[in-house]
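Trainee: All I have is the shape, not the residue letters:
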């Protein structure tokens, strides 16, 4: 496992990671997400020993690093997987994977696990991007690291490759039984692959929780927006009933902060239903075909605009009046208006 406690990192006078704390158990995969410049890659570099830390502690089973006690990268027993693959172009796949190993046994194992046995005598320039990334992962795992750090490993690949490859990487990490910290800018990737998701903003951890919890009960509006489409409807909160009353009626909510009387209710596009209705409270502003679904923008009588995701078979025209209703039985989330 690894434990990070009160970690801060500065670039000159600028604090880029601010008092960060988290722990990671054996076999767990932590996905770090956040906007550009939030400190994701900086955290990986600090854990790898490639950047000095201002304060705090990074503790592994066999070493502890602090601002006053630097541990060299080669002594941390870490594996790193980058988006640019970092393969030796003059070596074959098996030679890349077994580089500095005494035998090819471990390399052969991980190439088989990742479906690359037929390519072991091929040079990197004969491989696709997805194959190169699997070779890079096989090389990392063949060296039996105590922790794997992945810095946006799929960002340079075509969208069609990403879904299958992300699951191959997850399966290989789980088979290796090694914890991993995976930095990504892809919210779907983070929610589907991680055992935990950490959402960062300006170097601070806004929320650290299992993916389902981050999506269904985000701690604030930033997390809600960052992890998916989010609608916010103004309403009035009743502490005695535990409900918010809005133009959509009464909604039972999770209570996760000291709510005031006037709040904003979080409703995801998939939590809403549309129906053509000449006397409805909304009208269609636009619709977008998404393949399996169709996304509508609806303007309510209050002037608020909501995104609604429906089946692609629903045909509604721009300007058409509609009724709109919340379709989920789950508790919703509300936030103070700020």
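Mentor: That came through, no problem. Computed from a predicted structure; not experimentally measured.
Trainee: make it CA atoms for all contacts and neighbour counts henceforth
Mentor: Will do.
Trainee: so is the closest residue in space to residue 261 that isn't next to it in sequence in a helix, a strand, or just coil?
Mentor: Spatially, and ignoring its direct neighbours in sequence, residue 261 is nearest to residue 237 (5.0 Å; C-alpha to C-alpha, 6 or more residues apart in numbering). The three-state assignment at residue 237 reads strand, by DSSP: H, G, I helix; E, B strand; the rest coil.
Trainee: take the one below as the second:
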């Protein structure tokens, strides 16, 4: 089943303002954001609660009206179209299935409203049921299905309409942890197979990392960074992004000199020669972002520290290390073949220059 109709989405200077406290003040849920999403791309809006991601999705769907700005779908402006006139379909967190209809009729519902002829409808519904792996369950009702199966029905019901863009509003948050991991793999597999444009909202970073071609990180109504999962993880644009995706250590330093995409950065008494392509100048203070898995612990190294916590986590030994001016988290993988350091032991830490990022 090929879906050649997938469309790009362009958002220009989009703002959504709410009037609060009896009209005395305003709250900008979304603050002048611009985003370009290519046809066939899987893009995730990621951020903490209240960052504006769901409001953005609801504006694309037509459930919220923008205060300012424009939304284009496949090059056409859709601001003034009602949700049913937009070439989009939404998969909700609550599944929103009709309890009195069986699975077949739930999936066929939208096509019947479009007055599609019986033969074509039957073929489309059967194709979609096969695609989402629900063969043999057509006559069951929603209350006879597991959460994961209900989520597949919701996905099938959206896909069968062959929308230009598929919208997901935290669709897996009602499922248990193992099923979530399984279902996100399934969603990505189906999206790639049909080639549909997908915009997905979540606050779960591992979900965003595993699903997305690109991630849009939002915070307080603005876009902090847009990039591939690797770009966001290894080269975060801001401290917020570094802190929100994975675990990050921050070491304060001062820039002594910059030359040929390299910066000499002083941290305490140590001078580090590190790759740098940013906009800071000599004399500026900076932060070095260092991921826990990038730290090496040894009997010699760049910085002297003391182990203040050492916890066995199975796949890795989790250390908290006190340096002179900062506390670092370190994950030392495959501890079975490594030396395990205990609390109060003096250690040295080092890292490869390619594993650090400066903001």
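Mentor: Right, received. Where do you want to start? Because the structure is predicted, anything quoted here is derived from the model rather than measured.
Trainee: so the residue nearest to residue 261 of structure 1 touches residue 263, yeah?
Mentor: Yes: the criterion here is C-alpha atoms under 8 Å, and residue 237 of structure 1 meets it with residue 263 at 6.5 Å.
Trainee: Same drill for those two, tell me which one is more crowded.
Mentor: Set residue 237 of structure 1 next to residue 263 and count neighbours by other C-alpha atoms under 10 Å: residue 237 wins out with 26 against 22.
Trainee: what's the closest non-adjacent residue to the residue in structure 2 that residue 131 of structure 1 lines up against?
Mentor: Superposed on structure 2 with TM-score structural alignment, residue 131 of structure 1 falls opposite residue 149. Leaving aside its chain neighbours, residue 149 of structure 2 sits nearest to residue 134 (7.5 Å; criterion: C-alpha to C-alpha, 6+ apart).
Trainee: before we move on, what SS does that neighbour have?
Mentor: Three-state call for residue 134 of structure 2 (three-state DSSP): coil.
Trainee: So what does it match up with in structure 1?
Mentor: That one, residue 134 of structure 2, aligns with residue 116 by TM-score structural alignment.
Trainee: and its match, how many neighbours?
Mentor: Residues near residue 116 of structure 1, counting by other C-alpha under 10 Å, number 19.
Trainee: compared with structure 2, how much does the lengthiest helix in structure 1 deviate?
Mentor: Criterion DSSP state H: the longest helix present in structure 1 is helix 159-176. Helix 159-176 of structure 1, aligned to structure 2 and superposed, deviates on average by 1.1 Å (mean C-alpha distance after the TM-score superposition for structure 1).
Trainee: what's that helix aligned against in structure 2?
Mentor: By TM-score structural alignment, helix 159-176 of structure 1 lines up with residues 177-194 in structure 2.
Trainee: What residues of that stretch count as buried?
Mentor: 180, 183-184, 186-187, 190-192, 194 (16 or more other C-alpha atoms under 10 Å).
Trainee: which residues do residue 237 and residue 263 of structure 1 both contact?
Mentor: Residues touching both residue 237 of structure 1 and residue 263 (C-alpha atoms under 8 Å, 6 or more residues apart in numbering) are residue 244.
Trainee: Tell me which stretches of structure 1 form helices.
Mentor: Counting by DSSP H, the helices of structure 1 are 40-48, 93-97, 105-113, 129-142, 159-176, 187-193, 211-216, 221-226.
Trainee: for stretch 317-335 of structure 1, which positions count as buried?
Mentor: Buried residues in stretch 317-335 of structure 1 (16+ other C-alpha under 10 Å): 320-324, 326, 332-335.
Trainee: now the end-to-end length of that stretch.
Mentor: Terminal residues of stretch 317-335 of structure 1 are spaced 33 Å apart (C-alpha to C-alpha, to the nearest Å).
Trainee: what's the distance between it and the middle of its chain?
Mentor: Centre-to-centre, stretch 317-335 of structure 1 and its host chain are 26 Å apart (C-alpha atoms, centre = their mean, to the nearest Å).
Trainee: next one: stretch 64-75 of structure 2
Mentor: With C-alpha atoms, centre = their mean, you get 22 Å for stretch 64-75 of structure 2.
Trainee: go on, stretch 150-166 of structure 1?
Mentor: Put simply, stretch 150-166 of structure 1 sits 13 Å off its chain's centre (C-alpha atoms, centre = their mean).
Trainee: Check stretch 281-299 of structure 1 too.
Mentor: For stretch 281-299 of structure 1, the distance to the chain centre is 26 Å (C-alpha atoms, centre = their mean).
Trainee: show me what contacts the match of residue 134 of structure 2?
Mentor: Residue 116 of structure 1 neighbours (C-alpha under 8 Å, 6+ apart): 131, 134-135.
Trainee: between the residues you listed, which is nearest residue 109 of structure 1?
Mentor: Of all the contacts of residue 116 of structure 1, residue 109 of structure 1 sits closest to residue 135, with 11.9 Å by C-alpha to C-alpha.
Trainee: Tally up the residues packed near that closest one, please.
Mentor: Neighbours of residue 135 of structure 1 under the rule other C-alpha under 10 Å: 29.
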